[in-house]
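Undergrad: Using only what follows, build the 3D model:
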Amino acid sequence: MKAWQALADWTGIVGLGVVAIGLLVGAALTGWTAVPLSLMATGLALVVVWGLTHRKEVSLFLGLRSTQTNANILVAAAAMAVILVLLNVVAVRYDLRLDLTEEGLFTLSPQTRQLVQGLAQPMKVWVVTTAPDPNLREQLERYRRLNPERFQFEFVDPNRDPLTVQRLQVTQNNTLVVESGNNRQQLPQPPAPELESKLTPVLAKVVNRGEVVAYFVQGHGEVSLEAREGTPTLAQAVAALGQEGYRVEPLNLVQSQIPEGADVLVLAGPQRALFPGEVEKLQDYLAKGGRLLLLIGPRVDAGLDPLLEEWGVVLGDDFIIEVSSVSQLLGTGPAVALVTTYGDHPITAPLAEQRLMTLFPLARSVDTEVREGIQATPLLRTSPQSWGETSPNLEAGPLQFDPDQDKPGPLTLGVALTRQVKGDQKTSESQEGPTEARLVVIGNVNFALDGNLRQQGNRDLFLNTLNWLTERTEQISIRPKSITDRRLAVTGQNFRWLVLGSTVLLPLVALGSGAVLWWQRR
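TA: Model prediction:
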């Protein structure tokens, strides 16, 4: 009892009170200045004085069982507080996050990381909105952490800062403005999960400035560039190129010459042979350092023999058949070539690194022969369980490998070729232009068609190919993924069964189980 009376001595109580006041003032009011530190020092001095003058009572108090129990509780609570503080410090410093979404929507793609980390000059994203979205702020913060020195963002309220909104030339609320130097691009504010897929292409446009023109050769039954109901088109591929900073234009080689500003030509799925004069134009274009992409499907004679012979490219007269276990697992069918093995080339390096698969419905093999001055690199290789079917009629019977006629796998269905440009073949204005011609030949066009383009790594393969041809190596990467629409379609009858099961059947099951248990235990 005397020990408890000693603890009530005013010296110790006042000392503890002064320490508490110092902590409160320093943490909530003035910060850790001289005033709170002086209060804490004074309080600790009073507590020490109380302890020195009441050593016997303190010893008696510490020997009580209740004191030891309470001390253990206090130590455990203090240890837990220290652990929580350390965990928060580690979380703030290292920002470790786990993305459990199927598409990795909250993990920045390799293209975004490569683009932001490689910024050569400061870039700022302005978010003009009257109601800032915290999720959007968090997503932009991910961008900023990649390059804090050169990437910044700021939310602007048009009602509070109309001058900034006027300078940015924004006329609508919920608008994002990407600004770098004298370049500026606007886009409507997307939902936070879709920010990367919408924002990163705009960042690429601002960084790369000028527009690249891609001409698609037309007039021989090539795949249409515009969406048409019931017909496979390249509309999605054209839209993807637009996001990459390309301007797509059709080109008829019979009616016009190849424009001087043509950065790349694409011949996508011709069904009829080109005229000899058209092929000569393509050859002259390559001789001057041009860039050409050929997407030629099976059993099609595009009339390109002189060009292919010059470059040492041989298009196989076959259909690639795939019967690997992966094909059976995916259920794609034997006529869809699956590629998981890639050549050592900048186009396919990101695909190999991310272990992405590419799919090619109805493809043909592509081989190469040695030509002086031409360097050829295989891009796409099928599995050993594939072969090149040479039978003219695939529907005549079951598909079986014929060692006497068919080509055994693995097969190459895409190659990239380069050739140095001779000085006397350059035009007078292009002495400082391309130093080498580039050609990519893929024995398939279906992989780039609407629907197929978004399968696995098909889109990245197509865009990386164009970026390599035009020497936009900074954009060769794996692009952000979009949200997969997974809606559950429920018919009227299914909805009635759902309501009946949740409101009637489940309660009856619960009541019946309870009644059985009661009957067994009574």
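
Undergrad: alpha carbons only for contacts and neighbour counts from here, please
TA: Will do.

Undergrad: can you give me the helices for the stretch 1-150 of the chain?
TA: Counting by DSSP state H, counting those that start in this stretch, the stretch 1-150 of the chain forms helices over residues 2-7, 10-24, 34-53, 55-62, 65-94, 110-117, 134-146, given from the N-terminal end onward.

Undergrad: Now tell me what touches the third one from outside.
TA: Contacts of helix 34-53 with the rest of the structure, by Cα atoms under 8 Å, 6 or more residues apart in numbering, involve 11-23, 25-26, 30, 58.

Undergrad: just the shortest one next, same as before
TA: Contacts to helix 2-7, defined as Cα under 8 Å, 6+ apart, come from residues 54, 57-58, 60-61.

Undergrad: Same question for the fourth one.
TA: Residues lying outside helix 55-62 but in contact with it, judged by Cα under 8 Å, 6+ apart, are 2-4, 6-7, 51, 67-68.

Undergrad: That helix to helix 34-53, inter-axis angle?
TA: For helix 55-62 against helix 34-53, the angle by axes from the mean of the first three to the mean of the last three Cα atoms, to 10 degrees is 90 degrees.

Undergrad: hmm, back to that, put the buried members of the contacts of helix 34-53 into a PyMOL selection.
TA: To isolate the buried subset of the contacts of helix 34-53 in PyMOL, counting by 16 or more other Cα atoms under 10 Å, use the following:
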select buried, resi 11+12+15+16+17+18+19+21+22+23+25+26+58
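
Undergrad: so where does Arg338 fall, helix or strand?
TA: Arg isn't right for residue 338; it's Leu. Element membership of Leu338, judged by DSSP states H and E, is strand 336-339.

Undergrad: So which elements touch the helix or strand following that strand?
TA: Next in sequence after strand 336-339, counting helices and strands by DSSP H and E, comes strand 341-342. Contact partners of strand 341-342 among helices and strands, from 3 or more Cα pairs under 8 Å, 6 or more residues apart in numbering; DSSP states H and E: helix 349-354, strand 374-381.

Undergrad: what's in contact with strand 341-342?
TA: Contact partners of strand 341-342, identified using Cα under 8 Å, 6+ apart, comprise 348-349, 351-352, 378-383.

Undergrad: Following up with a second sequence; could you model it the same way so I can compare the two?
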Amino acid sequence: MGVSRFRLPRLGRGIGRAQALSAAGVFAAAVLAVNVNWLSARTYVRWDFTSEGLYTLSQPTRELLRALDEPVDVVVLLSRADPLAVSVRHLLAAYRAETSALRVTSIDPDQQPAQFLAIQQKYGILSGKTEDGRIVTDASIVVARGDRHWFLTPDDLLRFDEEAGRVQPALEQALTEGIANVLGTEKATICFSRGHDELGLNDAGPEGLAELRNRIEKNNYAVEERDLRTDPGTALAGCRLLVVAGPKLRFGEAASASIVRAVRDGMSALVLASPTVDDDGRFSPSGLEPVAALAGAELANDLVLETDPGRRLPRGLGEVFFAEPVAHPVTRGLAHGGRPELDVLVSESRSIVPKQGAGVVLRTSDAAVSLGDVRPILEGRLGDVVRAAEPRRFVLAVGSELAKPREGAPAPRLLLVGTASVAENRVFRDPALYGSRMFVENAISWLSARPALVSVPEKPSRAIGLGLTEEALSEVMRYVLIYMPGSAAVIGLFVLLRRRAVEA
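TA: The predicted model follows:
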């Protein structure tokens, strides 16, 4: 009986064919992945599922970003624990999807102290520590192009309405306007008057304005001095804002009239009118009464003394004290919900009488008095005069906004302050006077506000926290007592019946 030979199937050719097909499949998948990535890069699309469309860019923003032909740097100075960090990161991702000219750098002040210190010194950013050790800054985002930069504060990114209990996101508006501002080629000019013995713009002493000038120039403004005595008619040409800082000599009619004309034509003005004394020891007019009248106020010829021990400094006669800020754009960050959080230190201030259209910005306590001349001080009768005077509240600063002189022009604004001490160098050098520094910086920002270069639609506001009405409480009660127990009972009954059916 012969033994039949058993032949094995030829598997080598089949295995080789399968391996070739697998390799071809892998290669095809790789080619497909490359094509998908290439198409994704060419047609980048983001989906925004937020109910308010927080990360959907408006048409003006997209047009601005697509028109960028030079790099713009955006430096984010938010810690990881900051509630705004996630929103800012997602919004900047949407910005970068529209242009490659945007260079974003995120620096965590807590985790990257060396890099934060370099940025802080470069742009002059203030910082401090909270009770839990986190570093907070006065600028959350810096937008820069070349030597021009723009600061965005936390108040610029979110708008709170404490009375209504609502918050309105303003991330896109703030970022887009910041980019538009650094793209501009012209700097707004802030002029300082001279010729009436004002505080020195280049004076580095305690009572000079060198620190204020340095701060203004760091914020993309050109600073110039204008002498109103030579040619009052054209001396203020090109000024976006005029600062009159503590003149000791009286303004003439021509000089004050030129200021009034310039303000009516669109220029804003900051008048720091410290009290002045004449040869008879009486407090004299400053000559700026027409400017004050244009603002809807009157400059009083007096010296305000604070008698409240909680507000006046122990030294002096009461002429150095902490003024109380009133809710106003100039006092942003100083007062919240109608209650002051940071006070402004003033020294030797006159009072201001608000008339029609002037809003109160700073005021004393209700225990202040005023002097019409300095003779009681020189003669040692100040105590008797103060006791005989009727204590009351005095206004130290007022602000007003006038009508636009023409279509498209900015509305001129006026701020009258009864003292120039809020702008002196000591305010910027002493950390204890942070309230005064914030006041003068807010004043410059408010007065020199330029019209937005782009118009970004506002996002809808939403409620902060829980708004529990009677109807909402009733709905919660129905959910807790009826809907949730009922749903659990129905599910349990269904499971029980299902098990019985299976067992049967």
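
Undergrad: ok so, going back, which of the contacts of strand 341-342 of the first structure sits closest to Val128 of the first structure?
TA: For Val128 of the first structure, the nearest member of those is Leu351. The distance, counting by Cα to Cα, is 36.5 Å.

Undergrad: Need the counterpart of that closest one in the second structure.
TA: Using TM-score structural alignment as the criterion, Leu351 of the first structure maps onto Leu334 of the second structure.

Undergrad: What count of nearby residues applies to Thr412 of the first structure?
TA: The number of residues packed around Thr412 of the first structure, counting by other Cα atoms under 10 Å, is 25.

Undergrad: and the gap between it and Ala78 of the first structure?
TA: According to Cα to Cα, to the nearest Å, Thr412 of the first structure stands 66 Å off from Ala78 of the first structure.

Undergrad: do the same with Ala437 of the first structure
TA: Counting by Cα to Cα, the separation of Ala437 of the first structure from Ala78 of the first structure is 70 Å.

Undergrad: thinking again about what came up before, now, of the contacts of helix 55-62 of the first structure, which are buried?
TA: Applying 16+ other Cα under 10 Å to these, the neighbour count classes 3, 6-7, 51 as buried.

Undergrad: who's in contact with the residue lying closest to Pro378 of the first structure once chain neighbours are set aside?
TA: Closest residue to Pro378 of the first structure apart from its sequence neighbours, by Cα to Cα, 6 or more residues apart in numbering: Val415 at 4.4 Å. Contacts for Val415 of the first structure were tallied using Cα under 8 Å, 6+ apart; they are 366-367, 376-380, 440-442.

Undergrad: conserved subset of the residues you listed in the second structure?
TA: Retained in the second structure: 366, 376-380, 440-442, out of these (criterion both residues aligned by TM-score structural alignment, their matches' Cα atoms under 8 Å).

Undergrad: my guess is Pro384 of the first structure contacts Gly409, does it?
TA: Yes - when contacts are counted by Cα atoms under 8 Å, Pro384 of the first structure is listed as touching Gly409 (4.7 Å).

Undergrad: And these two? Which one has more around it.
TA: Looking at Pro384 of the first structure and Gly409 with other Cα under 10 Å, you find the greater number of neighbours at Gly409, namely 18 against 13.

Undergrad: what's the counterpart of that one in the second structure?
TA: Using TM-score structural alignment as the criterion, Gly409 of the first structure maps onto Arg392 of the second structure.

Undergrad: how close does its match get to Leu201 of the second structure?
TA: In this structure, Arg392 of the second structure lies at 35 Å from Leu201 of the second structure, with Cα to Cα as the measure.

Undergrad: for Val36 of the second structure, same thing?
TA: With distances taken as Cα to Cα, Val36 of the second structure is found 62 Å from Leu201 of the second structure.

Undergrad: Have a look at the two and say which one is more surrounded.
TA: Set side by side, Val36 of the second structure and Leu201 show unequal neighbour counts under other Cα under 10 Å, the larger going to Leu201 at 21 against 12.

Undergrad: for the stretch 251-400 of the second structure, what spans make up the helices?
TA: For the stretch 251-400 of the second structure, the helices identified by DSSP H, counting those that start in this stretch occupy 253-264, 289-294, 375-378, 382-388, in order along the chain.

Undergrad: May I see those helices organised as JSON lines, with mean neighbour count added?
TA: Conversion of these to JSON lines gives the following (neighbours: other Cα atoms under 10 Å):
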{"stretch": "helix 253-264", "mean neighbour count": "19"}
{"stretch": "helix 289-294", "mean neighbour count": "19"}
{"stretch": "helix 375-378", "mean neighbour count": "13"}
{"stretch": "helix 382-388", "mean neighbour count": "13"}
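
Undergrad: Quick one: the strands in the stretch 201-350 of the second structure, in order.
TA: Counting by DSSP state E, counting those that start in this stretch, the stretch 201-350 of the second structure forms strands over residues 221-227, 241-245, 268-272, 276-277, 283-284, 297-299, 303-306, 320-325, 335-336, 339-340, 344-347, given from the N-terminal end onward.

Undergrad: Present these as JSON lines; the columns should include mean neighbour count and distance to Asp73 of the second structure.
TA: Shown next, in JSON lines, are the strands of the stretch 201-350 of the second structure (neighbours: other Cα atoms under 10 Å; distance: least, Cα to Cα, whole Å):
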{"stretch": "strand 221-227", "mean neighbour count": "17", "distance to Asp73 of the second structure": "19"}
{"stretch": "strand 241-245", "mean neighbour count": "25", "distance to Asp73 of the second structure": "28"}
{"stretch": "strand 268-272", "mean neighbour count": "25", "distance to Asp73 of the second structure": "31"}
{"stretch": "strand 276-277", "mean neighbour count": "21", "distance to Asp73 of the second structure": "48"}
{"stretch": "strand 283-284", "mean neighbour count": "20", "distance to Asp73 of the second structure": "52"}
{"stretch": "strand 297-299", "mean neighbour count": "23", "distance to Asp73 of the second structure": "44"}
{"stretch": "strand 303-306", "mean neighbour count": "26", "distance to Asp73 of the second structure": "48"}
{"stretch": "strand 320-325", "mean neighbour count": "25", "distance to Asp73 of the second structure": "36"}
{"stretch": "strand 335-336", "mean neighbour count": "18", "distance to Asp73 of the second structure": "33"}
{"stretch": "strand 339-340", "mean neighbour count": "14", "distance to Asp73 of the second structure": "36"}
{"stretch": "strand 344-347", "mean neighbour count": "22", "distance to Asp73 of the second structure": "35"}
